[in-house]
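S.K.: Just need the structure, nothing else, for what follows:
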Amino acid sequence: MMTNLFSIFDPTTNIFNMSLNWMSVLLGIFLIPSIYWLMPSRYNIIWNNFSIKLHNEFKNLLMPMGHNGSTFIFISLFSMILFNNFMGLFPYIFTSTSHLTFSLTLALPLWLSFMIYGWINHTQHMFMHLVPQGTPGILMPFMVCIETISNIIRPGTLAVRLTANMIAGHLLLTLLGNTGPSMSYTMISLLLILQIALLLLESAVAIIQSYVFAVLSTLYSSEVN
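M.R.: Purely as a prediction, here's the structure:
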């Protein structure tokens, strides 16, 4: 049971004296491989079509210079974040994507690999990115500093964006839900309608944030080619 408002975000809480909070991250690993030995269902067909759409979009973002098969990295990233975002919408399930330990673990290695690959293989191209085209000579030192800082904070912005959006909606749902016992029957009916509307909004946010994370990662990788 939740003891306070923030317990759903607390990794140290437990269920029946078992620390199973991070288990929700691994549940997708047990569910996804079933498509390899079962007959395709409607769910599989819909997901395959969805993956093909994502593949085509990421391929356009990566441009022709992208390596073959690199889109599957970002499709897998999108799928994992989407699954964990939706798992957090269920009651009493630990919201893993609301923690920087989870989102930074995804963003930081990706950004580091892009930077290492770019600076080793396309050094001149990476230096060109530090000074936008048409910059006056007197502003070039300032632009280099600004572009360097904006490049360094990219993994942090990716991680914080995902984490903050997951925390904000869940806290709003919890705050409104905790006011229920002190309300009249009429107000509770209105509260239920509002909670359902917010839950639908959170479902949309779960999809949008996973898509934004994957698309921005794709754009960052396209800059190093």
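S.K.: When you work out contacts or count neighbours from here on, use the C-alpha atoms and nothing else.
M.R.: Fine.
S.K.: so where do the strands sit in the chain?
M.R.: Counting by DSSP state E, no segments of the chain form strands.
S.K.: what about the longest helix in it?
M.R.: Counting residues, the longest helix in the chain under DSSP state H turns out to be helix 185-222.
S.K.: in it, what's buried?
M.R.: 188, 191, 195, 198-199, 202-203, 205-207, 209-211, 213-215, 217-218, 220-222 (16 or more other Cα atoms under 10 Å).
S.K.: do stretch 6-21 as well
M.R.: For stretch 6-21, using 16+ other Cα under 10 Å, the buried residues are Ile8, Phe9, Thr13, Asn21.
S.K.: and what of stretch 112-125?
M.R.: Quick answer for stretch 112-125 (16+ other Cα under 10 Å): Phe114, Met115, Gly118.
S.K.: From Asn151, how far out is the last one?
M.R.: So that's Gly118. Distance of Gly118 to Asn151, computed by Cα to Cα, to the nearest Å: 13 Å.
S.K.: to compare against the first, here's another:
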Amino acid sequence: MMTNLFSVFDPTSNLMGTQANWASTMIGIAFMPFMFWVIPSRQAILWKKIVLTLHKEFNTLIGPQSAPGSTLMFISLFSLIMYNNVMGLTPYVFTSTSHLAMTLALALPLWLSFMLYGWINHTQHMFAHLVPVGTPPALMAFMVCIETVSNVIRPGTLAVRLAANMIAGHLLMTLLGNTGPTIASTLLTVLMITMVLLLTLESAVAMIQAYVFAILSTLYSSEVI
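M.R.: Take a look at the predicted model:
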């Protein structure tokens, strides 16, 4: 019996003395050899086109001054998040991206590395970035405080945005699924259609949230270069 509404998302499954829920986070690595076949599959060709499209877009956002191959980090980040989001839609598979332990572990090191690189190598640019262009002199001190707070909360907003969007849909699907045995048989058809539509929406959210996380990380890195 659940102790609270969110306990269904807790990693409690045990396998040989270890928590097996987090195994879904990296189990996709087992399927990577399929990408190295002599004749690539349709899935491999589709994924290659997606990666090339993301590379062009991320390279445009970072700018021409970026180091070669710098977009690979953000493409890998997008791939990891989207894989875990989609895997979480499978029944009885733990969604690691619905926990702050996972999302904050992705967002905080990225933001910290960007900040350290910017303040060490482009100190004057980072100070200038705290005061937007055209700010009246009387508001400069106030704008510095606002920009500092907005920079500090960036990893938190990245992590909470991803976790909240993933857990909200899962929670709604769980609540609707639990009402199935208690409602009249005439309403089961409506409930099933609603669940299918909600699952379709969650599939779109899984891909969109991975894209948003990667795009925002790219934009944050472009500010310090």
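S.K.: What's the TM-score once they're superposed?
M.R.: The TM-score (TM-score structural alignment, normalised by the length of structure 1) is 0.95; 223 aligned residues with a Cα RMSD of 1.5 Å.
S.K.: hang on, the earlier thing: counting contacts, what elements does the longest helix of structure 1 pack onto?
M.R.: Under the contact criterion of 3 or more Cα pairs under 8 Å, 6 or more residues apart in numbering; DSSP states H and E, helix 185-222 of structure 1 touches helix 42-62, helix 71-87, helix 100-121, helix 154-178.
S.K.: Out of the ones you listed, which is the most enclosed?
M.R.: Among those, ranked by average contacts under mean count of other Cα atoms under 10 Å, first place goes to helix 71-87 (a mean of 19).
S.K.: now it against helix 154-178, angle please.
M.R.: Calculated by axes from the mean of the first three to the mean of the last three Cα atoms, to 10 degrees, helix 71-87 of structure 1 forms an angle of 20 degrees with helix 154-178.
S.K.: Mean distance between helix 71-87 of structure 1 and structure 2 after superposition?
M.R.: Helix 71-87 of structure 1: mean distance to aligned residues in structure 2 after superposition is 0.4 Å, counting by mean Cα distance after the TM-score superposition for structure 1.
S.K.: mind checking how far the longest helix of structure 1 is from the chain centre?
M.R.: Offset of helix 185-222 of structure 1 from its chain centre (Cα atoms, centre = their mean, to the nearest Å): 12 Å.
S.K.: and Val131 of structure 1, what does it touch?
M.R.: Met140, Met143, Val144, Glu147 (Cα atoms under 8 Å, 6 or more residues apart in numbering).
S.K.: Once you drop chain neighbours, what's closest to the second one?
M.R.: In this case it means Met143 of structure 1. Nearest-residue entry for Met143 of structure 1: Val131, 6.1 Å, with adjacent residues in sequence omitted and distances by Cα to Cα, 6 or more residues apart in numbering.
S.K.: how far away is that neighbour from Ile120 of structure 1?
M.R.: Val131 of structure 1 is 19 Å from Ile120 of structure 1, by Cα to Cα.
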